[in-house]
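Enquirer: Need coordinates for the following:
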Amino acid sequence: KREPKKMRNPQIKHEHIIYDVLAGAAGIPQCHWYGQHDDFDCIVIDLLGPNVNQLKEFTTKLPMEVVIDFGCQMVTMMEHIHNRGLVYRDIKPDNFLFSADYFMPEPDMVETTDEHGMSAIKYRYPTCQEIFKKWQVVSPKLYLVDFGLTTWWRNPETKQPYPETKKDYRNKAGTARYASLHVHRGKPHARRDDIESIGYLLLDMIFGTLPWTGIQARNSRAGWDRMRQIKEDTFMSDICAGLPKGILEFIEYARKIKFLEEPNYELLRQFLKGSIEGAYSDLVVSPFGGHADKKWLKERNRKPSYQDQGVFQMDDLVQAVNDIKPNKRNSYHRRTSKDLGKPEKSRRRKKQVGWNSHKHDNEPWAPAIDWSVPTEKPEEAQWEKLDTWGNKSENWADTVNKPWD
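Expert: Below you'll find the predicted structure:
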């Protein structure tokens, strides 16, 4: 992995420090080298394979046993990271990888016939069990990468926790889809937020989507606010209807943790393990009666007919990691007293399209030629009798008999 030395928000050096702090833990890759090469900051870690998001998108469905196993591994990773005084802050399936020995198989091509009797080719994607069978493993091990947003929840020298600030942060870090409610409200990251994000990730692996997935907004701030509103207004028991009770207990417990409170990691693992066979295996009933009909599950494969160019996609949005320098020409110009009296150009005003559209509303049509003034009359043609046809001395026509003479 590498990045330019002159990057606005460099992360490679910070990641190198985090890898050294977390060295030796289960699920943490080993950092082999860090340095500069050809105007780049570079870091070399263990080679890894596909990630959880690729597995989720490739397979038809992730079994509950696989989701529970992945969740327990994630909780154990967060326990080690938190014990070292750090918070991860960027929980998402793309950052959990498998070993480099594993790869995603190609889908099988199946020849079928359509309703008109014509031959057609369809693709059959393998199940999660079939993939693990090819990998020759029952439960693959997860590895965590990308520590660019990881920060300290306690002072690394004094080991004292940083107090909770009353100031609300406008710039939020992490992926909006899996962000906790406290992060949406502008609170600083704590250990509780990593746990709540894991809960949302578990739901995403089970259902393949979330109620707030695919939010569209005019900008990132509006998108974050829209996701916060949906997360606050949605009953978690309604989302988890039909799932084991342990999944619901996991998320509700994470939301109740205080800022400086240490999560009970063993209890979290019990919630997950008990969801298969145990005290938390009972199915959740929706507060609206029975197992609610999740309309948002039916909409996950629905594609919009069109997308406005001004619409901002919130999926997999990462804030505070902008590697592109701001363009001064496109930056917002703050109006001053000098601008008074000048018409403000609206960005949303539609451009008039047509012939000479840039000035035909303000200037009348003034043709270059004034057709109202008569032009000069052309000279009259005069026809004279032609005495000879050709040159008598040199032309062969002189020898031709002319009956009209």
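Enquirer: contacts and neighbour counts: CA atoms only from here.
Expert: OK.
Enquirer: can you list contacts of the helix or strand harbouring residue 205?
Expert: For residue 205, the enclosing helix or strand under DSSP states H and E is helix 191-207. Here helix 191-207 makes contact (CA atoms under 8 Å, 6 or more residues apart in numbering) with 56, 61-64, 67-68, 71, 74-75, 78, 82, 87-93, 153, 178-180, 182-183, 209-210, 247, 250-251, 254-255, 257-263, 297.
Enquirer: Beyond it, next helix or strand please.
Expert: strand 216-217.
Enquirer: what's that next one packed up against?
Expert: Judged by 3 or more CA pairs under 8 Å, 6 or more residues apart in numbering; DSSP states H and E, strand 216-217 is in contact with helix 220-233, strand 312-313.
Enquirer: before we move on, the earlier item: any of the contacts of helix 191-207 buried? List them.
Expert: Buried subset of the contacts of helix 191-207 (neighbour count, 16 or more other CA atoms under 10 Å): 56, 61-62, 64, 67-68, 71, 74-75, 78, 82, 87-93, 153, 178-180, 182-183, 209-210, 247, 250-251, 254-255, 257, 259, 263.
Enquirer: quick one on the thing from earlier: right, so of the helices and strands packed on strand 216-217, which gets closest to residue 130?
Expert: Closest to residue 130 of the helices and strands packed on strand 216-217, according to CA to CA: strand 312-313, at 33.7 Å.
Enquirer: Are we agreed that residue 6 is in a strand?
Expert: No: according to DSSP: H, G, I helix; E, B strand; the rest coil, residue 6 belongs to no strand; its state is coil.
Enquirer: Let me know how buried it is, in neighbour terms.
Expert: Neighbour count of residue 6, defined by other CA atoms under 10 Å: 11.
Enquirer: Can you tell me how far it is from residue 38?
Expert: The gap separating residue 6 from residue 38 is 12 Å, by CA to CA, to the nearest Å.
Enquirer: And residue 245, by the same measure?
Expert: 54 Å.
Enquirer: list the contacts for residue 161?
Expert: Residues counted as contacts of residue 161 (CA under 8 Å, 6+ apart) are 153, 154, 155, 260.
Enquirer: List just the nearest of the residues you listed to residue 271.
Expert: Using CA to CA, the contacts of residue 161 come closest to residue 271 at residue 260, 21.9 Å.
Enquirer: how about this one, so we can line them up?
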Amino acid sequence: MRGVPKANQFIHSYSVCGIYQVTHRLGEGSDGDVMRAFNINTGAEVAIKQMSRTNRDDLLWPILKFEALILALIPDGTEGFPSVHYAGPDANEYVIVMDRLGPNLGALHRLCREKFMLRTICMLADQMLDRIQLLHSRGVVSCDIKPQNFAMGFDKTAHIVHMFDFARSRLYVNPDGEHLPLSTSDRPLGTVRYASIAAHRSQTVSRADDIESLLYVLLEFLHGTLPWEGLPVSLTAKSVLVLKADSSPTGSIQTMLARSPPEFAAYHAHVTGLAFGEEPDYALLRGLFRRRMREEGWVYDGNYDWMDPSELVKGTLIPAEYNVSMDFVEDKEWNPNYM
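Expert: A predicted model of the protein is given here:
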């Protein structure tokens, strides 16, 4: 289990906004800390993202304010997105109070020996594409699609994939609703492991970036690793671009696609065929995985690998009595250069 998960890190308890009692630290990074808390009036558990208590530099406030504005574009109650209960200042900090979620997909992937069965991947891909499409419909691209930014719900929504953490998101349209023109800048790459080719080249964001990043996530779910993992940090950006752009004779994305079910090659062909600014065909991509579900006779029952270990061929690290729990939440990838 790699020691004690961050969700078990008890802290000196304190209150936020006078009604939320903080009990655990869930994660920390350059754009804020994430804490576990509960409403002292109702007992309902929530997650709170806030500026670091050890760094009261106001430069962090605009990042959290921007994320709150992105979240405000998504109506509360929208399936697959946490509802926001409060976003604003609290004493010397800026906080976002939102629904508590279950374990993120990165943690669940590790617990399943870093490989998901194709049936689970198909069910996850369907929902993840839905979440990304809705975000895009609000004029926003994530710029940081990765397993740690998707989590299962909690309790009655434990079968639903939720998308969260929009601190690195960008608008891809101008105030008139027109797509931003293609240009080169020094914009953040997101997480190098999953960043799109355009992101490596510091080009203007588009919807295709998120869709391409999701492909890398799904391939990692299937194979356990990606060809560019483990490269020396000094070679990371250039070497990853070479492998993703398929200009390497071995170990490239094409090599990985050749070892994958045909749905992944069709997905890759669609992404690489998109012109800059062109809207991805989300229905076509979902259809690839839905067709495989039909052909195999699988049903969308929310019975993922981590919920029914008896169906796994190679075993699992999760006991049969496993229940979705915040104890397995872990986020180590706040650093965008983490491989």
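Enquirer: Fetch the TM-score of the aligned pair.
Expert: Here the TM-score for the pair of chains, by TM-score structural alignment, normalised by the length of the second structure, is 0.67; 245 aligned residues with a CA RMSD of 2.5 Å.
Enquirer: Now do the strands in the stretch 1-150 of the second structure.
Expert: Ranges of strands in the stretch 1-150 of the second structure, per DSSP state E, counting those that start in this stretch, are 9-16, 20-29, 32-39, 45-50, 84-90, 93-99, 140-141, 150-152.
Enquirer: quick one: which of those is nearest residue 203 of the second structure?
Expert: Smallest distance to residue 203 of the second structure across the strands of the stretch 1-150 of the second structure (CA to CA): 13.5 Å, for strand 140-141.
Enquirer: which bit of the first structure covers the closest one?
Expert: Strand 140-141 of the second structure corresponds to residues 86-87 in the first structure, going by TM-score structural alignment.
Enquirer: After superposing, tell me the mean distance of the matching stretch to the second structure.
Expert: When the second structure is overlaid, stretch 86-87 of the first structure sits 0.6 Å from its aligned residues on average, using mean CA distance after the TM-score superposition for the first structure.
Enquirer: Residues contacting that stretch, please?
Expert: 78, 81, 150, 151, 152, 153, 154, 189, 190, 191, 194.
Enquirer: More neighbours: residue 245 and residue 38 of the first structure, which one.
Expert: Neighbour count, other CA under 10 Å: between residue 245 of the first structure and residue 38, residue 245 has more, with 23 against 8.
Enquirer: Aligned against the second structure, show me the partner of that one.
Expert: Taking TM-score structural alignment for the superposition, residue 245 of the first structure sits opposite residue 262 in the second structure.
Enquirer: next one: residue 72 of the first structure
Expert: In the second structure, the residue paired with residue 72 of the first structure is residue 126, using TM-score structural alignment.
Enquirer: List the contacts of its match.
Expert: Residue 126 of the second structure makes contacts with 286, 289, 290, as judged by CA under 8 Å, 6+ apart.
Enquirer: how much space between it and residue 116 of the second structure?
Expert: 15 Å.
Enquirer: And for the alignment partner in the second structure of residue 188 of the first structure, the neighbour number?
Expert: Under the alignment (TM-score structural alignment), residue 188 of the first structure pairs with residue 204 of the second structure. Using other CA under 10 Å, residue 204 of the second structure has 21 neighbouring residues.
Enquirer: rewinding a little: of the contacts of residue 126 of the second structure, just say which sits nearest to residue 248 of the second structure.
Expert: Residue 248 of the second structure lies nearest to residue 289 out of the contacts of residue 126 of the second structure, by CA to CA, at 28.4 Å.
Enquirer: The residue nearest in space to the middle of the second structure: what's it in contact with?
Expert: Centroid-nearest residue in the second structure, with CA atoms, centre = their mean: residue 149, separated by 2.4 Å. Taking CA under 8 Å, 6+ apart, we find residue 149 of the second structure in contact with 104, 105, 163, 164, 165.
Enquirer: Turn those into a markdown table, columns for distance to residue 14 of the second structure and neighbour count.
Expert: What follows is the contacts of residue 149 of the second structure, written out as a markdown table (distance: CA to CA, whole Å; neighbours: other CA atoms under 10 Å):
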| residue | distance to residue 14 of the second structure | neighbour count |
| --- | --- | --- |
| 104 | 25 | 25 |
| 105 | 29 | 23 |
| 163 | 27 | 27 |
| 164 | 24 | 19 |
| 165 | 23 | 18 |
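Enquirer: Could you identify the most distant pair in these?
Expert: 105 and 165 (13.5 Å).
Enquirer: Was I right to think residue 145 of the first structure contacts residue 30?
Expert: No: with contact defined as CA atoms under 8 Å, residue 145 of the first structure does not reach residue 30; the gap is 10.2 Å.
Enquirer: now, which of the buried ones among the contacts of helix 191-207 of the first structure lie within helices?
Expert: If you go by DSSP state H, these have 56, 64, 67-68, 71, 74-75, 78, 82, 182-183, 247, 250-251, 254-255 in helices.
Enquirer: closest to residue 226 of the first structure among the residues you listed?
Expert: Minimum distance to residue 226 of the first structure across those is 13.5 Å, recorded for residue 183 (CA to CA).
Enquirer: Is that closest one in contact with residue 172, as I believe?
Expert: Yes: between residue 183 of the first structure and residue 172 there is a contact under CA under 8 Å: 6.9 Å.
Enquirer: which residues touch residue 175 of the first structure?
Expert: Applying CA under 8 Å, 6+ apart, the residues near residue 175 of the first structure are 90, 91, 92, 316, 317, 318, 319.
Enquirer: No further questions, thank you.
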